[in-house]
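[1] sequence unavailable; structure follows:
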């Protein structure tokens, strides 16, 4: 009768008798060779009378010291990656020394998450190697290599991500290669031990092994898709880097990051009289998305002669700032950027929405150089809790975590013809990691540090500064508290010029023709106040 594990029973018995006789012979020398790959945890079964069953727990690639060492190194790499992942996670809220990135932390965090997931999958399915998993690992390795090349070769992405982003993508690539080699090595070890201990390599799998192969394959395919989407988003970022800023970038805060400053027009009007410069501050979006076009039109029709704006940290072309960043800290950076650009006013401040918080702080700190305040549907400091509530912060953080996948930007570029301008400062700018990170920073300190900054600014605001308030009628009708707070802000100084309510205008008052014309009229009156009074 034949044994299913090798040879006939009679042949195996004869072979066992011969080996036993050889061991009992006085002329046989007993070898004491040092242990090697075939003498680890178990005696050499080739010298045994029978083979083990393939289902025997002793038939394991862990018998090989090379496999055990590989697993120990994989565990070590997992611990290192987890520590790196945790540091980057913390830097989303408070920037540790040396871990600041001028873009956003979401891309490095994304690569760290991919690396950690790759290692965890490898450990979880360590003794169940599969060809599908190796193919997925090979694809991931290739994509990560492309990411590393793009990130390092494009100056803007290299500048924004810094050493943290470069290290994250290179480490992700190295680990992907490691997991690919590990899976192949375990397959070899499994084949080696099965052949040695059972007489042949096992080709069948148990139900549990098939389930493990299925789960590992699905997991690695999902990971490969995620890396592919990150690669597409990185290509979009590299493409957007070709869009030149209309102004100049100036270093601030001890040369940590740069802010974009743009000025247009002349210091004097057509008669040669020097007029104040209108300093614009955007609301929930950058100045470029709305107020920029309005200011350009105001110069063309003679309402104003010159305007400037500084993109807040993380908006449009400006870098992000280290966390935490309060409104007062942002204003100090904006003031420094203006000083480096040689712009010293005098100013008429025009801002909208939450941007009015920043303008008010600027006005209180530079009041003697401010000739007027134009607040468009302003946010009251007591409503900053609507900006800083916890669930909004969590939503922003979650959006930031998935932003490297480009789930909105990639389809927008492919199917909706979104342009570079749309993504940098236009209608798709809110989808970028920088913008999301800036709003998350704003959320984290809105009801604490920023609220304190604007409260103190109200106490020291010069009371003779001319003030004009333009409110959204639609917003007031929807929210009675908003009307109450608008009324309170009308008393911000003792020199209220006008308080206008544009009936059909939304929060972005300039979106309607009536609102746009009224804003241009009121800013003209503030700029030309010596010449035109009602």
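    Nice, I can see it. No experiment lies behind these values; they were computed from the predicted model shown. Numbers count the residues shown, from 1 in each chain.
[2] going forward, measure contacts between C-alpha atoms and count neighbours the same way
    Will do.
[3] excluding its backbone neighbours, what's nearest residue 140?
    Distances taken as CA to CA, 6 or more residues apart in numbering put residue 224 closest to residue 140, at 5.3 Å, once the chain neighbours are dropped.
[4] distance between the helix or strand containing that neighbour and the chain's centre?
    Secondary structure assigned from DSSP states H and E places residue 224 in helix 207-240. Going by CA atoms, centre = their mean, to the nearest Å, the spacing between the C-alpha centre of helix 207-240 and its chain's C-alpha centre is 18 Å.
[5] list the buried ones in that helix?
    Neighbour-count burial for helix 207-240, with 16 or more other CA atoms under 10 Å as criterion, is recorded at 212-213, 216-217, 219-221, 223-224, 226-238, 240.
[6] can you map out the helices along the stretch 301-450 of the chain?
    For the stretch 301-450 of the chain, applying DSSP state H, counting those that start in this stretch gives helices covering 327-340, 355-365, 385-388, 390-402, 409-415, 420-424, 433-445.
[7] what's the closest of the ones you listed to residue 503?
    helix 355-365 (20.6 Å; CA to CA).
[8] next, the angle from the closest one to helix 327-340.
    Computed with axes from the mean of the first three to the mean of the last three CA atoms, to 10 degrees, the direction of helix 355-365 lies at 70 degrees from that of helix 327-340.
[9] ok, residues contacting stretch 409-419?
    Counting by CA atoms under 8 Å, 6 or more residues apart in numbering, the neighbours of stretch 409-419 from elsewhere in the structure are 232, 233, 236, 423, 428, 431.
[10] picking that back up, can I get the helices of the stretch 301-450 of the chain in JSON lines with mean neighbour count and distance to residue 24?
    What follows is the helices of the stretch 301-450 of the chain, written out as JSON lines (neighbours: other CA atoms under 10 Å; distance: least, CA to CA, whole Å):
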{"stretch": "helix 327-340", "mean neighbour count": "20", "distance to residue 24": "88"}
{"stretch": "helix 355-365", "mean neighbour count": "24", "distance to residue 24": "94"}
{"stretch": "helix 385-388", "mean neighbour count": "18", "distance to residue 24": "85"}
{"stretch": "helix 390-402", "mean neighbour count": "16", "distance to residue 24": "70"}
{"stretch": "helix 409-415", "mean neighbour count": "14", "distance to residue 24": "76"}
{"stretch": "helix 420-424", "mean neighbour count": "20", "distance to residue 24": "83"}
{"stretch": "helix 433-445", "mean neighbour count": "25", "distance to residue 24": "76"}
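[11] dropping in the other structure now:
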């Protein structure tokens, strides 16, 4: 268990939130990607004055709920959590991967409560318009295989524990141990949270209306996605990454105050953990 944060009552559940107050404004709220939790952003938070970490229901140290969930349900839940925790808005929403969908949905639903958007290697409902034609087959194969994965063996857990020790070297010992145990035991949550991309999330964002006129910054992971590398050859992976870069540039071009930045060498899943300075710098550019 982590020594940080508190559980706050939101409806019939309790949600974990850790707030580091500071002099900077607006407050930043980090929305983790699928499989990640608030504590994965701890190094970024400690470089970012006035920042909030939290676990949405069904993840981390918050109450369990059936997964997957709609983007609107997650956004409405976060809004109430911020109210209960006394976090005044408007806020900057910093969403990674799946969390970027939730951040955009929040901005669609509650535009007056958002001061800026930081989208960290986000997906998009029109992603296949930018990817090579083979990407649809690749996506289906990844979903099929990751949905049928067996439990980790003792040897896999041993190797992963060593990798997590390096990944979270900057984290305090209690939080490092808590994160390692969580990711080893609850890794299937990443699969469960993303089951409704094609059937619900994409449709929600398409029908949700425009984003508010606030500063938006998109960070693109400059390194290759290791999951794609496992399933596809180097040529397809390179073309897919070029498509993601083009998609992110299009997202920025679609708003009045958009900015795009590539984080060299960053991998999609670990960008928030391994490049906290890049995230803190991006937040500082979104603040007035």
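    Arrived safely, thanks for sending. Since the structure is predicted, the reported quantities are computational estimates derived from the model, not experimental observations.
[12] quick one: TM-score?
    Superposed pair, TM-score by TM-score structural alignment, normalised by the length of structure 2: 0.75. Supporting alignment: 259 aligned residues with a CA RMSD of 3.4 Å.
[13] returning to that earlier point: test my guess that the residue nearest to residue 140 of structure 1 contacts residue 139.
    Yes: between residue 224 of structure 1 and residue 139 a contact is recorded at 6.8 Å, counting by CA atoms under 8 Å.
[14] mind telling me what the residue nearest to residue 140 of structure 1 corresponds to in structure 2?
    Structural alignment leaves residue 224 of structure 1 without a partner in structure 2 (criterion: TM-score structural alignment).
[15] quick one: residue 224 of structure 1 and residue 374 of structure 1, what's the gap?
    If you measure residue 224 of structure 1 against residue 374 of structure 1 using CA to CA, to the nearest Å, the figure is 51 Å.
[16] residue 156 of structure 2: how many residues sit nearby?
    For residue 156 of structure 2, the tally of surrounding residues (other CA atoms under 10 Å) stands at 11.
[17] and if you look at residue 21 of structure 1?
    Neighbours of residue 21 of structure 1 under the rule other CA under 10 Å: 12.
[18] three-state assignment of it?
    In the three-state summary, residue 21 of structure 1 is assigned as helix, counting by DSSP: H, G, I helix; E, B strand; the rest coil.
[19] sorry, back to before: now the angle from the helix holding residue 224 of structure 1 to helix 390-402?
    Our comparison of helix 207-240 of structure 1 with helix 390-402, counting by the same axes, to 10 degrees, yields an angle of 90 degrees.
[20] by contact count, what packs against the very next helix or strand once past helix 207-240 of structure 1?
    Next along the chain after helix 207-240 of structure 1, taking DSSP H and E as the criterion, comes strand 248-252. Helices and strands touching strand 248-252 of structure 1, by 3 or more CA pairs under 8 Å, 6 or more residues apart in numbering; DSSP states H and E, are strand 257-265, helix 327-340.
[21] other residues contacting strand 248-252 of structure 1?
    Among residues not part of strand 248-252 of structure 1, those counted as contacts by CA under 8 Å, 6+ apart are 257, 258, 259, 260, 261, 262, 318, 333, 336, 337, 340, 341.
[22] out of these, which comes closest to residue 84 of structure 1?
    Nearest to residue 84 of structure 1 among the contacts of strand 248-252 of structure 1, counting by CA to CA, is residue 257 at 23.2 Å.
[23] list the contacts for the closest one?
    For residue 257 of structure 1, the set of contacting residues under the criterion of CA under 8 Å, 6+ apart consists of 102, 251, 319, 320, 321.
[24] can we see that at 6 Å?
    251, 319 (CA atoms under 6 Å, 6 or more residues apart in numbering).
[25] what about residue 21 of structure 2, how many neighbours?
    Other residues near residue 21 of structure 2 come to 14 when the count uses other CA under 10 Å.
[26] so what corresponds to it in structure 1?
    Residue 21 of structure 2 maps onto residue 265 in structure 1 when the alignment is built from TM-score structural alignment.
[27] let me know whether that match touches residue 308 as I believe.
    No: using CA atoms under 6 Å, residue 265 of structure 1 makes no contact with residue 308, being 8.9 Å away.
[28] residue in structure 2 matching residue 281 of structure 1?
    With the correspondence set by TM-score structural alignment, residue 281 of structure 1 lines up against residue 31 in structure 2.
[29] check the gap between its match and residue 263 of structure 2 for me.
    Residue 31 of structure 2 sits 19 Å away from residue 263 of structure 2, taking CA to CA as the criterion.
[30] what do you get for residue 226 of structure 2?
    Counting by CA to CA, the gap between residue 226 of structure 2 and residue 263 of structure 2 amounts to 16 Å.
[31] and for residue 154 of structure 2?
    In this structure, residue 154 of structure 2 lies at 34 Å from residue 263 of structure 2, with CA to CA as the measure.
[32] who has more neighbours out of these two?
    Each of residue 154 of structure 2 and residue 263 has its neighbours counted (other CA under 10 Å); residue 263 has more, 17 against 9.
[33] just give me the match in structure 1 for that one.
    Looking across to structure 1 (by TM-score structural alignment), residue 263 of structure 2 lines up with residue 502.
[34] and its match, what is it in contact with?
    Contact criterion CA under 6 Å, 6+ apart gives 472, 473 as the residues in contact with residue 502 of structure 1.
[35] can you convert the helices of the stretch 301-450 of structure 1 into CSV and add a column each for distance to residue 18 of structure 1?
    Written out in CSV, the entries for the helices of the stretch 301-450 of structure 1 read as follows (distance: least, CA to CA, whole Å):
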stretch, distance to residue 18 of structure 1
helix 327-340, 88
helix 355-365, 93
helix 385-388, 83
helix 390-402, 67
helix 409-415, 72
helix 420-424, 80
helix 433-445, 74
